[in-house]
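>>> what follows is a protein structure lacking sequence information:
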């Protein structure tokens, strides 16, 4: 995949050189055309006024074409830069660098959630940071929401996988779509919410009159010139002055009413430019997956004058932005009561399109979500889309399952099956041998599977609706006045309540009751182990305490022992991180302590 992105990047760099040369030439042509055209116009008007009028029309048309072509080239340069930024980021991610240009989801972190903190779902170096390609707040929230919910409908999961597969294959479109949004700072992600909540402007004084006057004002100007030409042309200056003063009066009459509203729209206008290209790409693309078709069925496409769904509204906002230029404001207000007329247009547009922006940003968010999952699948073609079933015999059947957050060249994969004959699994092993990582591997791939994403496995069959509950990363909190043991008690309470709530859970428990003395720790651990077995729970328990394996011997039809081990070579510890059936017989804490200079008696 790195080679693919590097090839694309090379092509973009070559294309940018061509675009830059075209941009520079167009700037020169425009200046030359303006100077020579102006001189020719002056000379032509001196010779023949009618010929000068024809030349003026041709001059304005030619200059307009050059300006539009220059703007189009500038836009292509900007999109080229955005695509380069995107490709460089993807190359960095594949080289195990952090995904820095997108949010890492830290604001969704919750240490009290049943699995998010334990499985590293949010924050730096998290699953969210690996997945996220969303720039709108709607998209970021949708991604987080799907991480925190377990889907229980198999047809919905199949539709999600279908959409992920479609976006994976739409490589060119997906890269253009993501590039259109990539330059938006994470701090402006909330602007999508602000835009979707734009209100209809306040009532305008003389609104009815202005609504119709705005339509006929060009005729008023024509009538003014024609009238003075036929009657007394020398007095046209008084007529023009009177009409201009009338326009300024109407404009000032509504100044207090509209100024605050204009400021709100001004912020909106700046943000709109960032989302405009993405909306255009969606509006002009066809999708085959059912979930995308359903999500985009109300996306604004038809009966728009422009191919860009936001452009009609954006043009109004751009005109309002022009009032900040004093010279432009004087010219525009002289021609017509600019501000109240544009405000009325804004109100009419919002009234005619009440859900326009909600549908726009809902569509962008859905595409951001599946573009994120599709990118993950594209970047990791060896990962699979899991299969779900509702059988009661087997819960997890995995071939070569690995942890998605471990650097690819260092990740070790394992085969593992969890069924009715090993509903509870005791995993022993030495320090740093891979016990905790294996628990997280199972948990995080369950989350990916329920999102409709690919999982880090050659093959994964998963029981529908299985939800992780983790007892792993337990810490104290001075702020909450909670010791480690108190935090463990709260998590134990959650586990015991979950055993009775009728939901299919998989309990991922790593070294219980670390915050108390060894005797109480053993008693409590054995009691919880027995409870899980007697309640027919599905669980993986990692521990250093071999005495817990005694319980396994009493429940051979439900409990199975697994272990991770290490070996030594030239005085160094070597870990293979492969899970094996049985009980660990060797531990390495003494060796590790002696290695740092602490002698053991």
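Thanks, I have it. In this text the structure is predicted, and so the values were computed from the model without any measurement. Residues are numbered from 1 along each chain as shown.

>>> going by C-alpha atoms from here, please, whenever you check contacts or count neighbours.
OK.

>>> excluding covalently adjacent residues, which one is nearest to the residue nearest the centre of the chain?
Among the residues of the chain, the one closest to the centroid is residue 134, at 1.3 Å (C-alpha atoms, centre = their mean). Using C-alpha to C-alpha, 6 or more residues apart in numbering and skipping residues adjacent in sequence, the residue nearest residue 134 is residue 368, 5.1 Å away.

>>> all strands for the chain, in order.
Assignment of strands within the chain using DSSP state E yields the ranges 387-389, 394-401, 414-419, 424-429, 459-463, 467-471, 505-510, 538-543, 559-564, 566-569, 572-575, 580-581.

>>> among these, which is the most enclosed?
For the strands of the chain, the stretch with the most neighbours on average is strand 424-429, a mean of 27; neighbours defined as mean count of other C-alpha atoms under 10 Å.

>>> so which elements touch that strand?
Secondary structure elements in contact with strand 424-429, counted by 3 or more C-alpha pairs under 8 Å, 6 or more residues apart in numbering; DSSP states H and E, are helix 435-451, strand 538-543, strand 559-564.

>>> may I have the residues that are in contact with the residue nearest to residue 134?
Counting by C-alpha atoms under 8 Å, 6 or more residues apart in numbering, residue 368 touches 133-135, 139, 178.

>>> roughly how far does it sit from residue 143?
For residue 368, the distance to residue 143 equals 9 Å [C-alpha to C-alpha, to the nearest Å].

>>> do residue 161 as well
For residue 161, the distance to residue 143 - C-alpha to C-alpha - is 15 Å.

>>> let's bring in a second model and compare:
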């Protein structure tokens, strides 16, 4: 079994190998660049020989130099591609090393665009934003992959069988490191890869009936053929044939101008996604050529073959070829000549509509498959980098959670302190007391984040973890809203009302309440917090409540509810507070607020 140090070592080996390969290819690239110049000069030299009456030797020299020049161009392009591949693979492995060493907080994509204050837990659990769960695990290279990852973290799967299928898929892809890294490289080649492909989907799924009319297709083909034939007739010196050719060319020019609007509308969409289409073809090919054993991945792969046995990569490659043909638009003179002689735009539109009729409605499915592979590959990073983390067991029992040696997944391993936790069933509420900075809030986030990971199918930061399917609700970072004239206390009431309303619909809920009702006086805080805990326990929900109100510990003796007391503690050594961040049974017996005040200079106490 690998451990985290083996994973880092593997990344280091790969980073070194690809860096060396990049340097080697760079040297070859520079050599070929110089050789191209030499070959080009050889062509010129042969032309000079030819000019000075050395016809045979000059011609032979120029031809040999030209052939050599073409060979060098082809080799130069191949080396360029290998160099770029090596550079990208080295960068990916360097980033993987940074992730293991805790430098992932410097990664630029932290998903802040998904920040939603109204979400039931994402803000409180640091799902998005700086130093977030998303920033840690995100490796996605496509818009849909990123979207699916966001959905997996905020709209957890509730079907146990589907979660288990995702677990098997993640476990399988963990053994395909080379495949995953090449997948990321090919996806990363998409310029503006995070652009929404919806416009492309709409284009592919919408028909342009004009260019599907059989009679129009025949007319376009006949006019083009007639024009070409008239240009090739050997007796064009006859003035009547010249008139016919002129009329045909003028007709095509008029048709070109009339159809230009339709052409430009289509071209604008596909030109914007041109490089993406080529990358999608490579990604689909990579998926199709790989063998997958897990049900989730094999079913995704099977959806890339249509009823006629055609592979998606082949069909999207046909689109790529048509798009390449349409790129002549960037060469105005050639583009104009092609249209006046061959009605080039019309023929391209006819081919596009033929492709859309056969494959257009499948494009959304293909890109969805790519996005799903992208999402799962990103989650697989957790499995590969942390092989000692456990695959959570999912139970059909209601509102249970058992964790052994559970730690906060975003904390660096050297700073992580693990604890055991056991929520025994409906109505069980764990009341967490303890001093400031002792670890209460971190424990709540540890529980929430590991549950989120469990429902995505990913490993969790624990040596053993079993849970049932529960909706997660939190009330931890509740702020006032001056614009809506809402105080922090009232905002917290609204959040707790949301939890109670959700519990009335479905009591398969785990709630995490941090420093409950801290925005009001101690008497009201105690009465209100006790009422909330009794209410939620009687509604058969489960959860954790952290508080400084030690008197709430008396709820444990209330026989009508199921409350258990736990606490964090601290020690004092050389006038310093020392926390062990370990969870103990019972109510906290220590406080440190006055001591902390004295430490910051407030000593008039």
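That came through, no problem. Keep in mind that what you see is a predicted model, and the values were worked out from it rather than measured.

>>> okay, helices next: where are they in the stretch 251-400 of structure 1?
Along the stretch 251-400 of structure 1, the segments classed as helices by DSSP state H, counting those that start in this stretch run 255-283, 290-295, 311-321, 326-335, 338-352, 356-379.

>>> can I get the ones you listed in CSV including distance to residue 148 of structure 1?
Below are the helices of the stretch 251-400 of structure 1 laid out as CSV (distance: least, C-alpha to C-alpha, whole Å):
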stretch, distance to residue 148 of structure 1
helix 255-283, 27
helix 290-295, 20
helix 311-321, 36
helix 326-335, 51
helix 338-352, 35
helix 356-379, 14
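
>>> pick the most deeply packed of these.
Among these, the stretch with the highest mean neighbour count (mean count of other C-alpha under 10 Å) is helix 356-379, at a mean of 24.

>>> map the residue nearest to the centre of structure 1 across to structure 2 for me.
Correspondence of residue 134 of structure 1 to structure 2, assessed by TM-score structural alignment: residue 140.

>>> how close does its match get to residue 377 of structure 2?
Residue 140 of structure 2 sits 8 Å away from residue 377 of structure 2 when distances are taken as C-alpha to C-alpha.

>>> and residue 360 of structure 2, by the same measure?
Per C-alpha to C-alpha, residue 360 of structure 2 is found 27 Å from residue 377 of structure 2.

>>> give the contact list for whatever residue of structure 1 lines up with residue 121 of structure 2.
With TM-score structural alignment as the criterion, residue 121 of structure 2 lines up with residue 115 in structure 1. Remark: with contacts taken as C-alpha under 8 Å, 6+ apart, residue 115 of structure 1 is in contact with 468-470.

>>> kindly recompute the last result at 10 Å.
When contacts are counted by C-alpha atoms under 10 Å, 6 or more residues apart in numbering, residue 115 of structure 1 touches 121, 148, 440, 443-444, 447, 467-473, 507-508.

>>> one more: residue 102 of structure 2?
Contact analysis of residue 102 of structure 2 by C-alpha under 10 Å, 6+ apart lists 136, 410-413.

>>> give the ChimeraX command for selecting the buried subset of these.
Once 16 or more other C-alpha atoms under 10 Å is used to decide burial, the buried members of the contacts of residue 102 of structure 2 can be selected in ChimeraX as follows:
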select :136,410
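
>>> and the contacts of residue 102 of structure 2, which is closest to residue 345 of structure 2?
residue 136 (47.4 Å; C-alpha to C-alpha).

>>> relative to residue 12 of structure 2, how far out is that closest one?
In this structure, residue 136 of structure 2 lies at 19 Å from residue 12 of structure 2, with C-alpha to C-alpha as the measure.

>>> to which residue of structure 2 is residue 416 of structure 1 aligned?
With the correspondence set by TM-score structural alignment, residue 416 of structure 1 lines up against residue 421 in structure 2.

>>> OK, contacts around the closest residue to that match other than its chain neighbours?
What sits nearest to residue 421 of structure 2 in space, not counting adjacent residues and going by C-alpha to C-alpha, 6+ apart, is residue 403, at 5.1 Å. When contacts are counted by C-alpha under 10 Å, 6+ apart, residue 403 of structure 2 is found next to 392, 418-423, 447, 450, 460-467.

>>> check residue 372 of structure 1 too.
Contacts for residue 372 of structure 1 (C-alpha under 10 Å, 6+ apart) come out as 128, 130-134, 139, 143, 164, 167-168, 174, 178, 366, 378, 453.

>>> residue in structure 2 matching it?
Structural alignment (TM-score structural alignment) places residue 372 of structure 1 against residue 378 in structure 2.

>>> can you check residue 572 of structure 1 too?
For residue 572 of structure 1, the aligned position in structure 2 is residue 576, judged by TM-score structural alignment.

>>> distance of the residue sitting furthest away from the middle of structure 2 from residue 245 of structure 2?
Most distant from the centre of structure 2: residue 238, at 66.2 Å, with distances by C-alpha atoms, centre = their mean. According to C-alpha to C-alpha, residue 238 of structure 2 stands 11 Å off from residue 245 of structure 2.

>>> what's the answer for residue 441 of structure 2, then?
For residue 441 of structure 2, the distance to residue 245 of structure 2 equals 83 Å [C-alpha to C-alpha].
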